[in-house]
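[1] Below are the sequence and a predicted model; questions follow.
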Amino acid sequence: MDLSAVCDLGKLERKKIKGDTSIMFAENPNENGRYNHVLEIRIDEDFKYEKINLSQFKKSYLDKYLYKKGSTNGADYTPTARITTPEKTLNNKIIKCLKDTILEYEDHKETKILEKILLTIVEDEEIILKDIEKNMNSKENYILTLVYNEKYVGDFQIFRDKIRKKSIASYYLIEKKESIGKKKHCSICKEKKEEVYGNANIFKFYTVDKKGYVAGGFKKLDSWRNFPVCKECAIDLELGKRYLDSNLSFKFQGRDFYLIPKLIYKKDMEKVLKILTRMDSNIDTQYENTEDLVFKRVERLKDYVTFDLLFYEEKNSALNIKLNIQEVLPSRFKKVYNDMSQVNNLFRNSTKFNEKFNLNFSFLNRLFPRKNYNRYFLETVDIIISDKNIDYKFIISYLTKYIIKGFNEEEGKYFYYNTITAYGFLIYLRILGVLFKDRGQMNIMENMYWDIKDYNSKEELFESFFKENMDFFNTPDKKAVFMVGFLAQKLLNIQYAKENRRPFINRLKGLKLNKKDIRRLLPEIQNKLVEYDANYYRDIESITSLYLLQAGENWSISELDIPFYFSLGMNLEKHINLNKKEEKIND
């Protein structure tokens, strides 16, 4: 991960801060949008408890709340806290924070005021707790803070000093001991600094509790050798991460990722961020998936900026990087989506069956369910966005499983949809240039419908079909398997028209077919068509036999491919009009 790009965001945030700089260390207690109510413990100028005041959370009051999370079992940095239970929060967060601050800053000019506030809260604790409970709804989440004589926590200099000092100390303190390197180079800005710190691990990539992460003979206090960061970069890194969390953290099919802009000319950063974060109702309502919306915004930018996509999972406050896609140009995002639109238009305009055809990245979720195949999902996304090469055997194996599932579940309800979507995805990978890269660029076909009236013969029709799909039908065995699938579907159509059932489907072995099965099925289909007095396809049977003959014994097609090509034959049957009167009666 390029942390300097995150620091660039932090530098911009730092420029926005006017006056007291303590606010840049404060956090948003309602970052997740679930803490929308604030309970204020109101104390008057004579240090008498007045009431609990309920107010709505205001983002403009972040400098007033001056919240910063402390340790799980200890107090936060200031007496502003998220409520778990009223009693625990009042005692372990508010009262304890006041006690800790008084002890640590006994000579501060505001310490006496804090002592009197603390005394009031302790004496009136029972009443305060009852008033807190009265103002709470069990279905809502609350923030608890102090207001003394109309002064909020952030109006106290003592808390501003504390949050600044403690925040900087957290960059170098490990178990209350200092991890500092003197006159060393910062790993981010590369400059030699008076001091570099060893615990400025804002993203929690590693932990000094595990030996394998620490250089210097496994001494925790030597962790600055692993990741030396100067004070300025540590602050910018924290501000940059906060900006990412608030503005550039998105969902990609349910997976969290940061979209990190990187520019050669830093002066354009504000312009880029404005485009990425500005809500536009004319654009935003057009897209059902978050990633579609985000990448459409990125498309509007020119190639003077690149983006890193950092996919991550947070566990126990640690950031687990699942995938880091680096330096993607806006033009690449545009191609990724333009090519997908081409495939969607191709299928939607082909037949009445495909009017609602919609290929998007949610297909990968179905192909690679997150529970067992998240790694493959992310690897495929990386290949698509980074313009790498996808292995045909890998992708065809999962597409085939997806098709077979559609065939065998719910009486084949989704068989057609699964097959057409799988083929659409394969075409997409090909025109995008990540499948069969060595074959060069493939031009997308004009339509997915073939009508006999446009050809002189059925042989010409099928040869035209195979030519237009030549990247996937480049050998006689693939053509033969497709044709047997095509004929099998014709027989099933006739059976259903005559008997309202499809008994021949049992001969397809749940689509787990091999070369021997393909050779077996052709004469079986021919015999059944004769039995039904419906053998309208003798010329197609001849074409199929010819392809089988040309294929010989040494097939190039693997057993992974056979169910895929057979299914294409069965389902693209709807896309091929042979214009036979008998067929129209029976189909």
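    Done, it's in.
[2] For the rest of this, base every contact and every neighbour count on C-alpha atoms.
    Noted.
[3] can you pull the contacts of the residue sitting nearest the centre point of the chain?
    Centre of the chain computed as the mean C-alpha position; nearest residue by Cα atoms, centre = their mean is F252, 2.4 Å away. Listed by Cα atoms under 8 Å, 6 or more residues apart in numbering, the contact set of F252 reads 289-291.
[4] if I look at it, how far off is L310?
    If you measure F252 against L310 using Cα to Cα, to the nearest Å, the figure is 11 Å.
[5] mind listing the helices for the stretch 1-150 of the chain?
    Applying DSSP state H, counting those that start in this stretch to the stretch 1-150 of the chain gives helices spanning 3-16, 62-65, 86-89, 96-104, 111-123, 125-134.
[6] about what we covered before: buried among the contacts of F252? Need that as a selection in PyMOL.
    The following PyMOL line selects those of these that are buried, judged by 16 or more other Cα atoms under 10 Å:
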select buried, resi 289+291
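[7] In CSV, list the contacts of F252 along with secondary structure and distance to E468.
    As requested, the contacts of F252 are arranged in CSV below (DSSP: H, G, I helix; E, B strand; the rest coil; distance: Cα to Cα, whole Å):
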residue, secondary structure, distance to E468
N289, coil, 32
T290, helix, 34
E291, helix, 32
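[8] What about the nearest residue to I132 once chain neighbours are set aside, how many residues nearby?
    The shortest distance from I132 to any residue other than its chain neighbours is 6.3 Å, reached at I52 (Cα to Cα, 6 or more residues apart in numbering). For I52, the tally of surrounding residues (other Cα atoms under 10 Å) stands at 25.
[9] Now do the contacts for I52.
    39-42, 128, 131-132, 135.
[10] tell me the two of these that are most distant?
    For the contacts of I52, the farthest-apart pair by Cα to Cα is R42 and N135; their separation is 13.6 Å.
[11] and here's the other structure:
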Amino acid sequence: MINDMRQLALIKLNYEFHHDEHLDISQLRQQHAKELAQYLVENAEKIPRVYVLSPVLERENTVRLSSLELDEEKRQRLPFVKPSGSQSAAVGPVIKRTFKPQEKPSYGPTAKILNSTLKEFKKLATTPSPWQTYFQEIVTILNSQTLLFEQEHSISAGSNVLTKAVELIDEKETVFLTVATDQNGQEFWPGNRPEYHEYLAHELANIKYVTKDTPLQENGTCSLCGKANTTVYPNAIKGAGLNISNADRAGAFCGLDTKQAWKNYALCLDCADLLFIFKNYVLPDLVSEVAGDKALILPSLIGDIDRNEFIEDWHKYLKRLQDNQDIKQNIEKDILEFFKEQEDSHLLLHIIWATFGQNMENVNHYITDILPSRLYQLSELHSRAKKWQSALFPKIRLEEAKFDLHLNMLWFLLKRPGYGKKVNNANKSKKLKEVRQQLTDKIYHGKALANDDKQNLWNEITITAQWYFTEALQQSQVYGLCHEGYSDKKAKKYWTLAGWIRHLARFFYYLDQTGVLPMSKSDTRTFQPQMAELKPFFIPESGIDSNEKALAFLIGILYGKLLQVQSAREVNVTSSTLPWLKRLQLSGKDLPELYAKICHKFLTYGNPSDKTRQVIKETAQVGTLVGDNIVLDITKTVYFLLLGQALAVEILPSKSKSEFGEVNG
């Protein structure tokens, strides 16, 4: 995957520099030093002006300070590198002159920093190197005694031209200060000088890729491109902002000494810089939410794909998304739509979940080798899913639960409801994230969940159901237990326990269609409902493939009906009926007792309606088939109970209604 990152950065550079022949990084350094530098230094787009110190050829020991507005071309000639520390000398003769009104003096850098900078430049001018001559020119200019400024006004430069220039600049925002050298009567800024770019490459490597514990290694071999007898940087991957293996932690490398890192994955400067470019200029367009968490969607280009055509199509696609105001807020959700159209022989996809900021780090899971054709199959399935019709499925479909290639519905289907720190922490559960990622892996590869993974999924579903149920208890909110969520007043859809369980039923059918959780083909159910209102729900996609599940489902319908009746009678169900479900810790053996309580309560309220009596009768029939030894675990018992409860309002609608239900069932 590291090599894919390197290749994508190189492809981007060749595309930006209009090279169809696909040059390597060393060739790009030679032919496009000025342009390439912009990818390795700090972005200067927000700096409006530059002040230039340039020699006055007709006057000895004199420099002129002039100002210019910056455009794109001028910015390329001013590659700026942030100093390593707040009090460190400037890296080169491109300096930020700042304004801080709360400080005295109100401008910066301070005289101390500028003196350190001049001292460092003098050291570079006396140390043999490819850039020694360049810094000799810089030092000569900065040693000038006279400064011309504003209408050729002559001022003594004092002890330090840099200090005097910073003092004279009258700006209330950050601007650049630079030094221009003379080449045969032409003014050259730092970005015009090849020696300076060579110097910057050296300095940037030391700043980004070298630490006290992981110094550079001479005469090494690059672990990425294989270049031998070259300087390698053990900290290159982390220094590039890709701390994808937490390489800075003790014990990450052979032995216990991080100084041995170079033996594992040290990179040459070219590869390190390409990874830096990938992190800062390629990665941002490839980060998206997958299964509800930020992830890098990394394409691996293979075969005889036209790389320039690929990157051009990619940029066109991004621009089309950005220009489309209707989906501007959903750009992150649509990245995979581009990749589904690629050829399997040209591209594979990898997905890496991590945290993204100044660095990409804390990688917690990844999926490899996703085929574009599989994405296309899923996309076709999602189109068909929009037309799925079933009595089980939600009537009020929530937007966040729709099927998309990024599978973000997994987040909402397994999300614990509510607000506050406790809920937030619950939704950040490591186990919950692992279940979402495991599901995503299987969906993208079309493989069935292993038994352990199935159990983990059911456990998380049960926990989410318990959160919904507990929320209803705490808020004395019965409506959401039996009804999908919709506010007429606000014209807004929202999640309820009933709506969630019906979305979940649709999701299980989706998992069956994707091959991830195939529904049982061995239907052992002998019970067949006689009541017309029940028959639409005893269908293959319901998963009611045993008498035990049928019993739980029917008792759930009766329980939901009872909640309607009690709500209409203004009975406090929070303290009376809801505790019967034992905070959703029931298993099959608890069903007979629950059934008896429901029937007794119906009799207490008088004669139930004919339809309710019919469901009671059919429940008794399936109970007879099951007997006393009901083998049904907690997860299945709870699921089918809640599914029946959520459908009660359709199977047994109220005759005389109040806000929540009926007075007489």
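    Ah, there it is. Computed from a predicted structure; not experimentally measured.
[12] re the thing from before, from E410 of structure 1, how far out is the residue nearest to I132 of structure 1?
    In this structure, I52 of structure 1 lies at 59 Å from E410 of structure 1, with Cα to Cα as the measure.
[13] G357 of structure 2: neighbouring residues, count only.
    Burial measure for G357 of structure 2: 9 neighbouring residues, criterion other Cα under 10 Å.
[14] who's in contact with the longest helix seen in structure 1?
    The single longest helix within structure 1, with elements called by DSSP state H, is helix 476-499. In this structure, residues lying in contact with helix 476-499 of structure 1 by Cα under 8 Å, 6+ apart are 466, 472-473, 501-505, 518, 521-522, 525, 528-529, 534, 537, 540-541, 544-545, 547-548, 550-551, 555-557, 562, 565-573, 586-587.
[15] Show me which of the residues you listed are buried.
    If you count burial by 16+ other Cα under 10 Å, the buried members of the contacts of helix 476-499 of structure 1 come out as 466, 472-473, 502, 518, 521-522, 525, 529, 534, 537, 540-541, 544-545, 547-548, 551, 557, 562, 565-573, 587.
[16] Can you flag which of the residues you listed belong to strands?
    The subset of these located in strands under the criterion DSSP state E is empty.
[17] can you map out the strands along the stretch 251-400 of structure 1?
    Using DSSP state E, counting those that start in this stretch, the strands of the stretch 251-400 of structure 1 run over residues 255-263, 305-315, 318-328.
[18] between those, which one is nearest to G240 of structure 1?
    G240 of structure 1 sits nearest to strand 255-263 of all the strands of the stretch 251-400 of structure 1, at 10.0 Å, using Cα to Cα.
[19] Mind reading off the mean deviation between that closest one and structure 2?
    Taking mean Cα distance after the TM-score superposition for structure 1, the mean distance separating strand 255-263 of structure 1 from the aligned residues in structure 2 is 2.5 Å.
[20] could you check the angle helix 3-16 makes with that strand?
    80 degrees (axes from the mean of the first three to the mean of the last three Cα atoms, to 10 degrees).
[21] For the equivalent of T624 of structure 2 over in structure 1, give its distance to K478 of structure 1.
    Pairing criterion TM-score structural alignment: the partner of T624 of structure 2 within structure 1 is identified as L549. As for L549 of structure 1, its distance to K478 of structure 1 is 12 Å (criterion: Cα to Cα).
[22] ditto for M24 of structure 1
    For M24 of structure 1, the distance to K478 of structure 1 (Cα to Cα) stands at 64 Å.
[23] Tell me the spacing between A551 of structure 1 and I525 of structure 1.
    20 Å.
[24] contacting residues for the residue nearest to T145 of structure 1 when sequence neighbours are not counted?
    With Cα to Cα, 6+ apart as the measure, T80 is the residue that lies nearest to T145 of structure 1, at 4.3 Å, once sequence neighbours are left out. Contact criterion Cα under 8 Å, 6+ apart gives 65-68, 93-94, 143-146, 153 as the residues in contact with T80 of structure 1.
[25] try N320 of structure 1
    205, 312-314.
[26] same thing but 10 Å
    Applying Cα atoms under 10 Å, 6 or more residues apart in numbering to N320 of structure 1 gives the contacts 203-206, 311-314.
[27] What segments of the stretch 151-300 of structure 2 are helices?
    Secondary structure of the stretch 151-300 of structure 2 (DSSP H, counting those that start in this stretch): helices located at 161-168, 194-209, 236-239, 262-265, 269-277.
[28] Reformat those as a markdown table; add mean neighbour count.
    What follows is the helices of the stretch 151-300 of structure 2, written out as a markdown table (neighbours: other Cα atoms under 10 Å):
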| stretch | mean neighbour count |
| --- | --- |
| helix 161-168 | 20 |
| helix 194-209 | 19 |
| helix 236-239 | 25 |
| helix 262-265 | 17 |
| helix 269-277 | 25 |
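[29] Which one, of those helices, ends up nearest to L118 of structure 2?
    Using Cα to Cα and comparing those, the one that lies nearest L118 of structure 2 is helix 161-168, at 8.1 Å.
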